[in-house]
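Peer 1: Build me a structure from this.
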Amino acid sequence: MEMTSALAELVDDFQSLGDTDRTILLLELADELPELPAHLEAAAMEPVPECQSPIFLQVDASDPAAVRLYFSAPREAPTTRGFAAILHQGLDGASAEQIAAVPLDFVDDLRLDSVVSPLRLRGMTGMLTRIKRQVAQQTA
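Peer 2: As a prediction, the model looks like this:
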């Protein structure tokens, strides 16, 4: 399994915790999701319909050596924001090649299935799928 070092570190953090602490870490990460830069509007970003909460993302792969990720997620949706924060912290600034190599099932390694419903976890996989697709389209 290939992950960026930042994403692997987050996976290790989640794996080392019990269910309650995994939930707390997810909520703490939700608070760390950066605000959307002023030059981006959520309306122009790609929605992620697999998420139960409204979330939008934008990928900038103009520099394939350092892909930038942007997310818009409401504060009232801390689980979704937490998922976005994991992907942001784990992949923002990574190369297009590194992002393409991340397996979609890395989400299972976070061991969140005991604290988050499968439907919600599908939302995180949906985010990663869209990120990978946008990267591939922009670097083709």
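Peer 1: Every contact and neighbour count from this point should use C-alpha atoms.
Peer 2: Fine.
Peer 1: Roughly how far does Glu76 sit from Ala30?
Peer 2: 10 Å (Cα to Cα, to the nearest Å).
Peer 1: Looking at the two, which is more packed in?
Peer 2: Ala30 (23 against 9; other Cα atoms under 10 Å).
Peer 1: counting residues per helix, which one in the protein is longest?
Peer 2: helix 118-139 (DSSP state H).
Peer 1: Tell me, how many residues neighbour the closest residue to Leu29 other than its chain neighbours?
Peer 2: Closest residue in space to Leu29, ignoring its immediate chain neighbours: Gly82 at 5.2 Å, by Cα to Cα, 6 or more residues apart in numbering. For Gly82, the count of nearby residues is 24 (other Cα under 10 Å).
Peer 1: please give me the structure for this one as well, since I'd like to look at both together:
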Amino acid sequence: MPPKLADVVDDFAAVSERERLQLLLEFSEGLPELPERYREHPELLEPVPECQSPVFVVTELEDADDATPALDRTVRVFATAPREAPTTRGFAGILVEGLDGLPASELLAVPDDVSDRLGLARAVSPLRLRGMAGMLGRIKRQVRESASA
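Peer 2: Sure, this is the predicted structure:
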């Protein structure tokens, strides 16, 4: 697991179940705003229908010289979720913080069970945890498609 994401998982493991919900809310407040190019063109973002709330994600592989293999290029991760959906927004915040800036190969190697590793299974509905897994799945698929293009 990449260090930034492992730190997030460790932060959740270090606190009580009740504090985990508070930590999730802090991540919801920390989700960065979308860059202007996406705020003005929301159709460029992909919806995540597994989420109960309207969540959208998009990734970019940063430009590199032609000698840099696609899987070594840095991935930028962007997401948006409504403020009135703090759980979903928190999951998006965790993924953006933990995945943004990784090389594509490292992002693609992230375990699919990240949502389970946060220790929120008793505090958050399984449907919401599936939503986070859906976000991660879409992010990975976008990176695979960009890397192979």
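Peer 1: What would you report as the TM-score here?
Peer 2: The TM-score (TM-score structural alignment, normalised by the length of the first structure) is 0.95; 138 aligned residues with a Cα RMSD of 1.0 Å.
Peer 1: Tell me the residue in the second structure aligned with the residue nearest to Leu29 of the first structure.
Peer 2: The alignment partner of Gly82 of the first structure in the second structure, by TM-score structural alignment, is Gly90.
Peer 1: Might one say that its match is in contact with Glu26?
Peer 2: Yes: with contact defined as Cα atoms under 8 Å, Gly90 of the second structure reaches Glu26; the gap is 7.2 Å.
Peer 1: wait, Ala104 of the second structure sits on Val77?
Peer 2: No: counting by Cα under 8 Å, Ala104 of the second structure does not reach Val77; the two are 10.9 Å apart.
Peer 1: Those two: which is more packed in?
Peer 2: Ala104 (26 against 22).
Peer 1: Tell me the residue in the first structure aligned with that one.
Peer 2: Per TM-score structural alignment, Ala104 of the second structure is aligned with Ala96.
Peer 1: for the residue nearest to its match when sequence neighbours are not counted, what are its contacts?
Peer 2: In this structure, Ala96 of the first structure finds its nearest non-sequential neighbour in Pro64, 5.1 Å apart by Cα to Cα, 6+ apart. The contact partners of Pro64 of the first structure, by Cα atoms under 8 Å, 6 or more residues apart in numbering, come to Ser95, Ala96, Glu97, Thr139.
Peer 1: Among those, which pair sits farthest apart?
Peer 2: Ser95 and Thr139 (10.7 Å; Cα to Cα).
Peer 1: Between those two, which is the more surrounded one?
Peer 2: The neighbour comparison of Ser95 of the first structure against Thr139 (other Cα under 10 Å) goes to Ser95, with 19 against 14.
Peer 1: Might one say that that one is in contact with Val67?
Peer 2: Yes: here Ser95 of the first structure lies in contact with Val67, judged by Cα under 8 Å, at a distance of 5.8 Å.
Peer 1: ok, back up a step: could you export the contacts of Pro64 of the first structure as CSV, including distance to Ala38 of the first structure and secondary structure?
Peer 2: Below are the contacts of Pro64 of the first structure laid out as CSV (distance: Cα to Cα, whole Å; DSSP: H, G, I helix; E, B strand; the rest coil):
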residue, distance to Ala38 of the first structure, secondary structure
Ser95, 24, coil
Ala96, 24, helix
Glu97, 28, helix
Thr139, 25, helix
